[in-house]
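> quick one: sequence and predicted model below, then my questions.
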Amino acid sequence: MSNNGREYENFVAALHQALFDSEKWTELKNIKIEQSKKINDNFGIAREFDLYWEYEFAGITYKTVIECKDYASKVSIEKIDALLGKIRDIPDLKPIFATKTGYQSGAKTKALNNKVELLIVREQNDSDWMLEDGTPLIKQVNIDIHAISAASITSFNTKMDGKWIKENTNLDTSSGNLQLSMQNDQTVIEDVGRNDKYSLKELEERLGQGTDTNFGERSLSLKFDEAYLHCDDLKLKLKEVDLTYYIPKPIHQPMHIDFSKELVGVIEYLGKSSKTAIFKDHVVKGWSVKT
């Protein structure tokens, strides 16, 4: 057998194995395809078939063989005759023929009259991306992703009302500094004077988003008539906040999706005028094809 013939057998086997693995029936999921399978006929003569598998369902064993021919021209009736000759003395075999290019009319008639399933097993072509009525299917998608992030506070310095803190809390303010652990989503400014309340995370969102020409580091001072900082289960009277924040530049990321690269191969069932597409991660069945 030529290398091309072996490669085509491998290709046909891989598509059918993917098809079996996608089935919901446990019996079909467990099918293992054998290559160059030798089966003894009723006279003890070993007959070799390119592909073979079997499975049991409801107590009955179903056996299938596929002859794979990687021909440049359409398969002739003589090749169908050869397959029928090989299986004549082997009972209970389901014969299938697979090729890339198609079949001559005589071969189709002979196969139909002898219950030989004819397949075209091939790589994709343009017809696989078009419905029977000519409607095109989506083959490629181009996406331009724009990622726009909110501002990020990099420095947050506060001026507290020391007298209020001394009168209303047990904190030691003798050093003039308070060490607080602040998380953006849990540290809240309650601006009573403006009837407003927001977390530092919400403040970052309010500070705006950058553009391609307007981004970078900024500073801001907030003064309050009556406001409180809620942090670490504490409530502290706040007089002023000086903060530094950074507005990031939007990120532009083009993305190209080529679905054709995910399509491994196609199986056309001539007897049913339908085809099945085998993708890398899923199977699409039942497409109609023109005969």
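Nice, I can see it. Numbers count the residues shown, from 1 in each chain.
> every contact and neighbour count from this point should use C-alpha atoms.
Will do.
> if I look at residue 181, how far off is residue 170?
Distance, residue 181 to residue 170, using C-alpha to C-alpha, to the nearest Å: 17 Å.
> a strand runs through residue 19, doesn't it?
No - according to DSSP: H, G, I helix; E, B strand; the rest coil, residue 19 belongs to no strand; its state is helix.
> what's the local residue count around it?
21 (other C-alpha atoms under 10 Å).
> doesn't residue 278 make contact with it?
Yes - look at residue 19 against residue 278 with C-alpha atoms under 8 Å: they come within range, at 7.2 Å.
> overlap in contacts, those two.
Common neighbours of residue 19 and residue 278, counting by C-alpha atoms under 8 Å, 6 or more residues apart in numbering, are absent.
> element containing residue 225, please.
strand 216-231 (DSSP states H and E).
> which element follows that strand toward the C-terminus?
Assigned by DSSP H and E, the successor of strand 216-231 is strand 234-247.
> which other helices and strands does whichever helix or strand comes after that following strand contact?
Next helix or strand after strand 234-247 toward the C-terminus (DSSP H and E): strand 251-258. Helices and strands touching strand 251-258, by 3 or more C-alpha pairs under 8 Å, 6 or more residues apart in numbering; DSSP states H and E, are strand 140-147.
> got another one to weigh against that:
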Amino acid sequence: MKNTGLPYETLTMQIFNAFLNQNEVENIKLKHNITLQGKTTTHQIDIYWEFELANDIKYSTIIQAKDQKSKINKGQMLAFSAVLNDLPNQPRGVFVTRTGYQKGAKEVADSNGIQLYTLAEPEESFWDGSIKTVSFHMTAYVPGMKDFKPIADKEWIEQECEKKGIPSDQYISYSGNTENIFLADKHFKRLCSLADLINNYHSLFQEEFVEKEVREMFKEETFLEANFDNFKYVKLKGLVITLTRKAYKNDFSVDLTDLVGYILKNLSRDKEHIFDKGYNLKKKENE
């Protein structure tokens, strides 16, 4: 497939857009593949960037992106320099390529104030001495409850039934999810939900189990609030809860190479900028 250069130009624009967003300038324009009128002729421009600093003076930069296997030669740099000289207001020049520059190209760039960059995916040598993959073994315990049996204070129930004129041997039923059933103190102030209580009991155990019965007798007056048929509260002596816990095991790996997608090197200033595969600036070196 023929290399049109457009994918590399698009990549360069994405990277510079992310890079420029880190700087305190107001981006006026950042455009790809446009035509500008020069003093003598028109010029196709890979990337055009116009910005404004605090002094309200506008600056423009022309970015040339070349995706080729060989290093940029002197003739290519002279051609780019000629474009810059033909454009009005003398825009700054930036040249970006994958493979670097020949000596003659560097000399032309230095003489004309052109900033030189390389932009490429990291080479395999980049990972020498580094960890590329991290593997994890995770076990997640899912807590649950199979049964909940409140131990009611029968004497209290008999007294309350007598007051209400209802049989004391009636079955006391309740319903609701564990988050809507509460324990309360003698002033009927809520202490915790049944869900909270279950979680507290589960925190006492570390291992996996099918079922585990927990029995607790209350030292202080405790009531169960659950909107019973004839009572909003029932006094408890204690409770019995049958807990369940299932273990779910999972092995997975994290590919750390996703954190380093592209490396932008400013050869003119000996600076390096690392981006992830989403074009996010991750690290600046030599600054």
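All right, it came through fine. Just so we're clear, the structure is a prediction, and the values are computed from it rather than from any experiment.
> once they're superposed, tell me the TM-score.
Once the chains are overlaid, their TM-score stands at 0.76 when taken by TM-score structural alignment, normalised by the length of structure 2; 269 aligned residues with a C-alpha RMSD of 3.4 Å.
> residues touching the counterpart of residue 67 of structure 2 in structure 1, list them.
Aligned counterpart of residue 67 of structure 2 in structure 1: residue 70 (TM-score structural alignment). By C-alpha under 8 Å, 6+ apart, the residues touching residue 70 of structure 1 are 4-5, 8, 99-100.
> so which of those hold up in structure 2?
Among those, the ones still in contact in structure 2 (both residues aligned by TM-score structural alignment, their matches' C-alpha atoms under 8 Å) are 5, 8, 99-100.
> so of those, which ones are in strands?
residue 99 (DSSP state E).
> wait, a helix at residue 161 of structure 2?
Yes - Residue 161 of structure 2 forms part of a helix when assessed by three-state DSSP.
> correct me, but it touches residue 171?
No - the pair residue 161 of structure 2 / residue 171 is not scored as a contact, 11.7 Å apart, by C-alpha under 8 Å.
> out of the two, which sits in the more crowded spot?
residue 161 (17 against 8).
> contacting residues for the aligned residue in structure 2 for residue 87 of structure 1?
Using TM-score structural alignment, the equivalent of residue 87 of structure 1 in structure 2 is residue 84. Listed by C-alpha under 8 Å, 6+ apart, the contact partners of residue 84 of structure 2 are 62, 90-93.
> let's see that with 10 Å instead.
38, 43, 61-62, 78, 90-93, 112, 114 (C-alpha atoms under 10 Å, 6 or more residues apart in numbering).
> any of those buried? List them.
61-62, 78, 91-93, 112, 114 (16 or more other C-alpha atoms under 10 Å).
> now the helices for structure 2?
For structure 2, the helices defined by DSSP state H occupy 6-20, 74-86, 103-112, 154-164, 194-202.
> any chance of CSV for those, columns distance to residue 120 of structure 2?
Formatted as CSV, the helices of structure 2 follow (distance: least, C-alpha to C-alpha, whole Å):
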stretch, distance to residue 120 of structure 2
helix 6-20, 9
helix 74-86, 20
helix 103-112, 19
helix 154-164, 79
helix 194-202, 51
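> tell me which of those helices approaches residue 31 of structure 2 most closely.
helix 6-20 (8.1 Å; C-alpha to C-alpha).
> would you mark the buried spots in that closest one?
Of all the residues in helix 6-20 of structure 2, those buried under the rule 16+ other C-alpha under 10 Å are 8-13, 15-20.
> which strands and helices lie in contact with that helix?
strand 26-37, strand 42-52, strand 58-66, strand 92-97, strand 115-120, strand 262-266, strand 271-275, strand 281-285 (3 or more C-alpha pairs under 10 Å, 6 or more residues apart in numbering; DSSP states H and E).
> now residue 182 of structure 1. Nearest residue, chain neighbours left out?
Excluding the flanking residues, the one nearest residue 182 of structure 1 by C-alpha to C-alpha, 6 or more residues apart in numbering is residue 231, at 6.4 Å.
> the counterpart of the one you found in structure 2: neighbour count?
Matched to structure 2 by TM-score structural alignment, residue 231 of structure 1 sits across from residue 225. By the criterion of other C-alpha under 10 Å, residue 225 of structure 2 has 22 neighbours.
> against residue 257 of structure 2, how distant is residue 225 of structure 2?
Taking C-alpha to C-alpha, one finds residue 225 of structure 2 at 55 Å from residue 257 of structure 2.
> now do residue 74 of structure 2
Going from residue 74 of structure 2 to residue 257 of structure 2 by C-alpha to C-alpha gives 35 Å.
> do residue 58 of structure 2 as well
39 Å.
> going by distance to residue 283 of structure 2, which of the buried residues of helix 6-20 of structure 2 wins?
residue 19 (10.7 Å).
> still on that earlier bit, contacting residues for the residue nearest to residue 182 of structure 1?
Contacts of residue 231 of structure 1 by C-alpha under 10 Å, 6+ apart are 180-184, 186-189.
> which of the residues you listed are conserved in structure 2?
Retained in structure 2 (both residues aligned by TM-score structural alignment, their matches' C-alpha atoms under 10 Å) from these: 180, 186-189.
> pretty sure residue 39 of structure 2 contacts residue 85?
Yes - taking contacts as C-alpha atoms under 10 Å, residue 39 of structure 2 lies within contact range of residue 85: 8.9 Å.
> the more surrounded of these two?
Taking other C-alpha under 10 Å, residue 39 of structure 2 and residue 85 do not tie; residue 85 has more neighbours (17 against 11).
> isn't the more buried one up against residue 113?
No - using C-alpha under 10 Å, residue 85 of structure 2 is not in contact with residue 113, being 11.5 Å away.
> mind listing the shared neighbours of these two?
Joint contacts of residue 85 of structure 2 and residue 113 (C-alpha under 10 Å, 6+ apart) are 92-93.
> one step back: selecting buried members of the kept ones among the contacts of residue 70 of structure 1 in PyMOL, what would you type?
Of those, the buried ones go into a single PyMOL selection, burial set by 16+ other C-alpha under 10 Å:
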select buried, resi 8+99+100
